[in-house]
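Participant: whatever this is, show me its structure:
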Amino acid sequence: MKKILSFFTSRLFIVFALIAVQALIIISVFYYFDEESEILQNIFFVLSLIMALYIVNKRQNASYKLAWIIPVLVLPLLGILLYVFFSQRKITKKMRQKAKEIYEKTSCLLEQDAQVLGRLEEQDLSAMRQADYIRRSNMFPVWEKTQTQYFPSGETFFEQLKAELEKAERYIFMEYFIVQEGVMWNSILDILKRKADEGLDVRFMYDDMGCARTLPFQYYKKLRGMGIKCIVFNTLKPELSSIFNNRDHRKITVIDGHTAFCGGANLADEYINEIEKFGHWKDASVMLKGDGAWSFAMMFLQAWDFMVGEENNCGAFLPEPRYVENYQTDGFVQPYCNDPMDDEYISENVYLNMITRAEKYLYINTPYLILDNELMAALTNAAKSGVDVRITTPHIPDKKMVFMLTRAYYEQLLEAGVRIYEYTPGFIHSKTFVCDDKMAIVGTINLDYRSLFLHYECGVWMYGTSSVMAVKEDYMNTMPLCGEVEYEEIRRRKWYVRLMQAVLRVFAPLM
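Facilitator: Below is the predicted model:
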């Protein structure tokens, strides 16, 4: 009863309740006049056709467009409102211009070393094409002189994170989607407060929706009182607007410009299994030491400038040469990010490039599997071509409806020869790709519409690093803990389960 009461009095519930009231008032008014007037009915019908034509001609992913056309045509008024407030990838023109100016001012600090790109081309032309696509689309270069370390669990990531934070001498930047008071966050906060007291530039950014149920209202004031510079990304407001759709799903820590972390783990106790929510929680992160860490520093500073409206002298945060020159090359690394500023679907394209380049095997960990036509075609074509494609998803879900939707894609994948496993001890939150002992991706990007099209995300593409094999080793070590999903088992689904899944696929972009 206490949990139910807590939910209904939470800021998240109150905000969305107020938004729902606004939406219901608008819909009720329109439907009232709709029932009273055949002319209005015809107007709504025409508007739905116009909206459908508008969606068809947008420069958007085809599957994403199709998923929206159905509700727009079937539910003319409601469908249009849902599309306007839940589908928009691009933010306002003014905000896009502001972001563009920030990127242009900082691009000089992210210039590609032609010799590095040339050495990658000598080793693998196909890999160089992948890296060059990321650089041209995302401005972040491919680096050498960077050591990588992969963490197959939240616990190992947490211990290393604390150790590296203790070493900070100049600044600490942290950007996370979810933060919750407990063993993990309190331990980190103690370090941040102490470092701020020592005079370091400590900055923290958290997403307001991600933390709406986990942190007290205006928690940033508490951090500022400790000397920590803190801002809230995209403050949640009780108004009907599509902007709340664009969340900061990134997880970034940068220390002095030479050390950075990225991965799936947020700063809450379930990520280190200090508490149990959905069985054993398995996550993955990677640490960069050397040149490559600078890209994450720039991601953070660009986002900070965008939110605060101040112009940092980003060059002042460059790592000191005495640190970077000590790191040896461990293959090639390329951090990258994705945002809703344009129509370039970098997150999905990087995944697609990895899938199409796989020759022997492709192993994927993802907590959610909500595929558009492009990803489905790429995965099934790879499997039909003889590539050993394996996907691991959770067995114990955090969201039951999303889990049911995830399973809706199993049949077509299994039919093509893709092998699917579910992590039976609990919930796998890792977002990793690895193929052919050559390339791997570790990051924050789920295989769902929100991560691929709406959120601010980040990841690290790696070629020939020690972490590539570590990702593979982790995948193989995890397989004995997983149950393989059989094709016949999925084929025997009850008719009402199939019907529910079919309905959920229509509304997949909302999930």
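
Participant: could you use CA atoms for every contact and neighbour count after this?
Facilitator: Will do.

Participant: what about the strands in the stretch 201-350 of the chain?
Facilitator: 201-207, 229-233, 252-255, 259-263, 280-282, 285-290, 332-338 (DSSP state E, counting those that start in this stretch).

Participant: what's the closest of the ones you listed to residue 116?
Facilitator: With C-alpha to C-alpha as the measure, strand 332-338 is the member of the strands of the stretch 201-350 of the chain nearest residue 116 (8.5 Å).

Participant: other SSEs contacting the closest one?
Facilitator: With contacts taken as 3 or more C-alpha pairs under 8 Å, 6 or more residues apart in numbering; DSSP states H and E, strand 332-338 sits against helix 125-138, helix 293-308, helix 346-357, strand 457-463.

Participant: which other helices and strands contact the first one?
Facilitator: If I follow you right, that is helix 125-138. helix 114-123, strand 332-338, helix 346-357.

Participant: hmm, 6 Å instead?
Facilitator: Helices and strands touching helix 125-138, as assessed by 3 or more C-alpha pairs under 6 Å, 6 or more residues apart in numbering; DSSP states H and E, are absent.

Participant: now do the buried residues in that helix.
Facilitator: 127-128, 130-135, 138 (16 or more other C-alpha atoms under 10 Å).

Participant: to compare against the first, here's another:
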Amino acid sequence: MKILKLLTHRVTLVVLLLALQLVLLFGSVWYFKDDFVYFYIVYIIVSIMAALHIINGRSNPAYKIAWLIPVMVLPIFGTIIYLIFGRLRIRKKYQEKAKLVLQKERNAIAQTMPNLLPEDQNPDAIFQSTYIKNNGGMPMFQNTESKYLPLGEDVFASMLEELEKAEKYIFMEYFIIEEGKMWDTLLEVLARKAKEGIDVRLMYDDFGCLFTLPDGYYKKIEKMGIKCSVFNPFVPVLSSIFNNRDHRKITSIDGKVAFTGGINLADEYINEVERFGHWKDTGIVMRGDAAWGFTLMFLTLWDFQRTEERDYADYYPSFKADEKIESVGYYQPYTDMPFDNEALGENIYLNLINRAKDYVYITTPYLIIDNLLMEALCTAAKGGIDVRLQTPKIGDKWYAHALTRSNYEQLLEAGVRIFEYTPGFIHSKTFVVDDQYATVGTVNMDYRSLFLHVECGVWMYQTTAVAEVYQDFVEVEKICDEITLEKARDINWLTHLGRAVLNVFAPLM
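Facilitator: Below you'll find the predicted structure:
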């Protein structure tokens, strides 16, 4: 039965169909081997055009190098693979659709929210806020209170509490959903709320759930009265479009309460099952105007998928007189889309690093960074900024963990301090800077998050959560293993060689 289940699993069928297409493609090339001279001339022309396309494209330089190697080194096959998978080209219809829904989002913001700037006129805060608004669409929000949640278990408990209070709508969007204690408990609440007449919607990424949900799972969800949308359904056709995944984690309740962070809806995130030691993850719950920003972000992608919504402002919440908000500081939600040429997530991180005066503390599960981030971190440390990184002791992917550790030596030489989370795997994505700024969200420090995925987060200035993120970092550091330069260099030649090879292809992972 297990073998039969494996053979009929959607993943197996997809892999077989993709393999068949590759065999047919390469078989066609082999078929023309007798006309080698003519074929070779065509191949040289196509390879040169591919190389020129790579070099003159707007993609990250490391991404260019990673593709130039197979194109130039692997005769015929490298070029074919690049033409299928390597082009970061977004179809024009997607670009036009993205522009349309983003304009609807901006119209809703203009109807509902003032254009705020920090009252203290801090030029660094104004710079970051203006950049996010001009390139991500979301303004700065006040009238918001928040609580930083240092563990997945805390996020789960808070989410259950807030979902029970829903009166009008519940919007949830996640990269991974897996049946188990966490999701089954949440689903019971969602189904019950849908029966009460509340507008309940769920969006999940098809590739993210390829191994965790059965094919056609959305049909089961919709039978419960929950509207369901599957982002970028994965079909067995050779195409680069499947590089673009929805990696966001958003829950919005009535436009009044919103959650984001690293947490997906599966049991390892709340340590109900153990996969890589203790799973350290984080999130944040916001109550007030900032939640409206996350509502709009959800509606925008939902509309992009299904083209349903007319006026997003119809979902704007009205707070009751007894719903008092103890607001401190400023919040600015942001979303990074792969449908433009703006690396919003990376630039927010770069702005935080480059404008730091005292310290930059970062948690990330993957440290697979390009030259811009590497130079920013090293330059900050060399300039006397206290730069610290927390990464996992136990990786969830061996190659990602190897690439993360391959970057340690250069950072340590510059004065960056690196701490590995001894109990297991750290999945949170947070920055805290100078007791003034913080960001909590979904953006990993790797190429896929920074350039290929739909991502989100919230940048904060002088909020109570800034101190909470800082305190969590300090407490976690106590149970971490600090990596010294000697430790980073104490590897055998085979490991060093393996990391060197992996680094060449890091932008493709």
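
Participant: and the TM-score between them?
Facilitator: Aligned and superposed, the two chains score 0.96 in TM-score terms (TM-score structural alignment, normalised by the length of structure 2); 508 aligned residues with a C-alpha RMSD of 1.9 Å.

Participant: and the strands of the stretch 201-350 of structure 1 as TSV, adding mean neighbour count and distance to residue 19 of structure 1?
Facilitator: Output for the strands of the stretch 201-350 of structure 1, formatted as TSV (neighbours: other C-alpha atoms under 10 Å; distance: least, C-alpha to C-alpha, whole Å):
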stretch	mean neighbour count	distance to residue 19 of structure 1
strand 201-207	22	19
strand 229-233	21	19
strand 252-255	28	31
strand 259-263	28	32
strand 280-282	24	33
strand 285-290	24	36
strand 332-338	25	27
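
Participant: what range in structure 2 does stretch 472-485 of structure 1 sit on?
Facilitator: Counting by TM-score structural alignment, stretch 472-485 of structure 1 falls onto residues 470-483 of structure 2.

Participant: equivalent analysis for stretch 125-133 of structure 1, please.
Facilitator: So stretch 125-133 of structure 1 is aligned with residues 123-131, judged by TM-score structural alignment.

Participant: how big's the offset between the matching stretch and structure 1?
Facilitator: Compared with structure 1 after the fit, stretch 123-131 of structure 2 shows a mean deviation of 0.6 Å (mean C-alpha distance after the TM-score superposition for structure 1).

Participant: distance from the chain centre to that stretch, please.
Facilitator: Its chain's average C-alpha position is 23 Å from that of stretch 123-131 of structure 2, according to C-alpha atoms, centre = their mean, to the nearest Å.

Participant: which residue, other than its chain neighbours, is closest to residue 56 of structure 1?
Facilitator: residue 65 (6.5 Å; C-alpha to C-alpha, 6 or more residues apart in numbering).

Participant: can you report how many residues lie near that neighbour?
Facilitator: Around residue 65 of structure 1 sit 19 other residues, with neighbours defined as other C-alpha atoms under 10 Å.

Participant: next one: it from residue 164 of structure 1, what distance?
Facilitator: 44 Å (C-alpha to C-alpha, to the nearest Å).

Participant: returning to that earlier point: could I get the buried residues of helix 125-138 of structure 1 as CSV with distance to residue 169 of structure 1?
Facilitator: Listed next are the buried residues of helix 125-138 of structure 1 as CSV, based on distance: C-alpha to C-alpha, whole Å:
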residue, distance to residue 169 of structure 1
127, 36
128, 35
130, 35
131, 32
132, 34
133, 35
134, 31
135, 30
138, 30
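
Participant: determine which two of those residues are furthest apart.
Facilitator: Going by C-alpha to C-alpha, the pair spanning the buried residues of helix 125-138 of structure 1 furthest: 127 and 138, at 16.3 Å.

Participant: residues in contact with the one residue sitting closest to the centre of structure 1?
Facilitator: The centroid of structure 1 falls nearest to residue 445 when counting by C-alpha atoms, centre = their mean (3.4 Å). Neighbour list for residue 445 of structure 1: residue 451 [criterion: C-alpha atoms under 6 Å, 6 or more residues apart in numbering].

Participant: which SSE is it in?
Facilitator: Counting by DSSP states H and E, no helix or strand carries residue 445 of structure 1.

Participant: returning to what we had before: can you tell me which of the strands of the stretch 201-350 of structure 1 is nearest to residue 193 of structure 1?
Facilitator: Nearest to residue 193 of structure 1, of the strands of the stretch 201-350 of structure 1 and by C-alpha to C-alpha, is strand 201-207 at 8.4 Å.

Participant: by contact count, what packs against that closest one?
Facilitator: So strand 201-207 of structure 1, by 3+ C-alpha pairs under 6 Å, 6+ apart, packs with strand 171-176, strand 229-233.

Participant: the shortest one vs structure 2, average distance?
Facilitator: In this overlay with structure 2, the average offset of strand 229-233 of structure 1 from its partner residues is 0.9 Å by mean C-alpha distance after the TM-score superposition for structure 1.

Participant: so which bit of structure 2 is that strand matched to?
Facilitator: Going by TM-score structural alignment: strand 229-233 of structure 1 matches residues 227-231.

Participant: contacts for that stretch?
Facilitator: By C-alpha under 6 Å, 6+ apart, stretch 227-231 of structure 2 touches 201-206, 218.

Participant: and it, how far out from the chain's middle?
Facilitator: The answer for stretch 227-231 of structure 2 is 18 Å, by C-alpha atoms, centre = their mean.
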